[in-house]
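S.K.: Just need the structure, nothing else, for what follows:
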Amino acid sequence: MPRTPQFLRRTALPVHACLALTALIALTGCSDASPAKSSAAAGSTESAATTGTPAPGPGTASASTSTSGSSSAKSASPPVHVSIPSLGINSAVMRLGLNPDRSVEVPPADKGMTVGWYTGGSVPGQPGPAVLIGHNDTRYGRAVFHDLKKIAKGADIAVRDDRGTEIHFEVTGRETASKKAFPTSRVYGRTEARALRLITCDGSFDAAGHPVDNLIVYATRK
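M.R.: From the prediction side, this is the model:
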């Protein structure tokens, strides 16, 4: 079961702080403060002292078994660019896989203005949750998802694939999730919807200088 990465801090602090967390079908570490979280998902959440999202609970798919995730990545065109006009965000999209310890890769700190797509999840526009990861801030300063918390319901997110096709998504909601109570089912859960999740870090810092929350934006293909 893949585990999610740490996040680089949102301020100019050491590298091992807040990386934009990833919400997809096979990560671990981040949690949700929502009271709607199921006990099964809660039981599957790993300790998140330094990591991001939690392992998927019963009923969710893993990166290696998701029929709406990794299989679609083999047949669909991968994303190469994402834009959010209302926030002035325009970014190339890099591919992210898994680290040797099964944690999900994140964009390197020196690419703070570049969004990453987790290739073990769904391809944007295909059935299932596709996950885009972006930094809030890095030690180099303000990063691509710095203003993501300002996104409004109904906002347009455009993802262009490597064939030049632009796919539009409409924001349906957002939430700030504690890394100790991540909404595993909502983020990772198997779905036939053509869903998109954007994730970055959020909230105050713990004693080690790591953000205690993650910001999750939910969107659906128009």
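S.K.: make it CA atoms for all contacts and neighbour counts henceforth
M.R.: Will do.
S.K.: can you pull out the helices in the chain?
M.R.: 39-44, 70-75, 184-188 (DSSP state H).
S.K.: Can you spell out which helices and strands pack onto the second one?
M.R.: When you say that, I think you mean helix 70-75. Contacts defined by 3 or more CA pairs under 8 Å, 6 or more residues apart in numbering; DSSP states H and E place helix 70-75 against no helix or strand at all.
S.K.: Could you also give me the structure for this next sequence, so I can compare it with the first?
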Amino acid sequence: MQRLAIAVVAALALLGACAAPLAADPQTAPPTGSTAQTSGSAAQPAAGWYELARTPGEAGPAILLGHVDGLNKPGIFFRLKELVAGDEIEVPRKDGTTARFRVRKTEQIAKSGFPTEAVYGDTAEPELRLITCGGSFDRAAHSYRDNVIVYATLV
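M.R.: Below is the predicted model of the structure:
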């Protein structure tokens, strides 16, 4: 079993190139065509939190995004695709506690087929979504073609 501890930085900026389509209202709205972007660079050892989602440990899905790579270096989520069901994820909370999650599944999916409802849709229990880029790199678009998404539940 792997264990992943994640440092979280400020809320995510809107309108970026890497990551995931955003929903205006993460509970109900379809994607708007905007994307969420991690802050800083791939050299920054932290993931960003999508501020319109829940905070880690609250009922509903908390959504964290991080770079897979950049500047010819691995990013915070470089090995995200290696997480499998049963692995644990620790996320520090603002109140000093740590939210612990267990991976339910990991998937790699084309950005054009992003599973908006599965990522942003409301859940009765606290859940976590970790998202980064993956798959092949489109040099013309300066972006990866896929997203890697980890789904986890609070332990």
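S.K.: picking that back up, reformat the helices of structure 1 as JSON lines; add distance to residue 167 of structure 1 and mean neighbour count.
M.R.: JSON lines is the format used below for the helices of structure 1 (distance: least, CA to CA, whole Å; neighbours: other CA atoms under 10 Å):
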{"stretch": "helix 39-44", "distance to residue 167 of structure 1": "31", "mean neighbour count": "16"}
{"stretch": "helix 70-75", "distance to residue 167 of structure 1": "15", "mean neighbour count": "17"}
{"stretch": "helix 184-188", "distance to residue 167 of structure 1": "20", "mean neighbour count": "26"}
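S.K.: In TSV, list those along with distance to residue 136 of structure 1.
M.R.: Below are these laid out as TSV (distance: least, CA to CA, whole Å):
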stretch	distance to residue 136 of structure 1
helix 39-44	26
helix 70-75	26
helix 184-188	19
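S.K.: With respect to residue 218 of structure 1, which of these lies nearest?
M.R.: helix 184-188 (8.4 Å; CA to CA).
S.K.: residue furthest from the geometric center of structure 2?
M.R.: residue 140 (24.1 Å; CA atoms, centre = their mean).
S.K.: Could you find the counterpart of residue 192 of structure 1 in structure 2?
M.R.: Aligning on TM-score structural alignment places residue 192 of structure 1 opposite residue 124 in structure 2.
S.K.: separation between that match and residue 73 of structure 2?
M.R.: Distance of residue 124 of structure 2 to residue 73 of structure 2, given as CA to CA, to the nearest Å: 38 Å.
S.K.: again, but for residue 41 of structure 2
M.R.: 10 Å.
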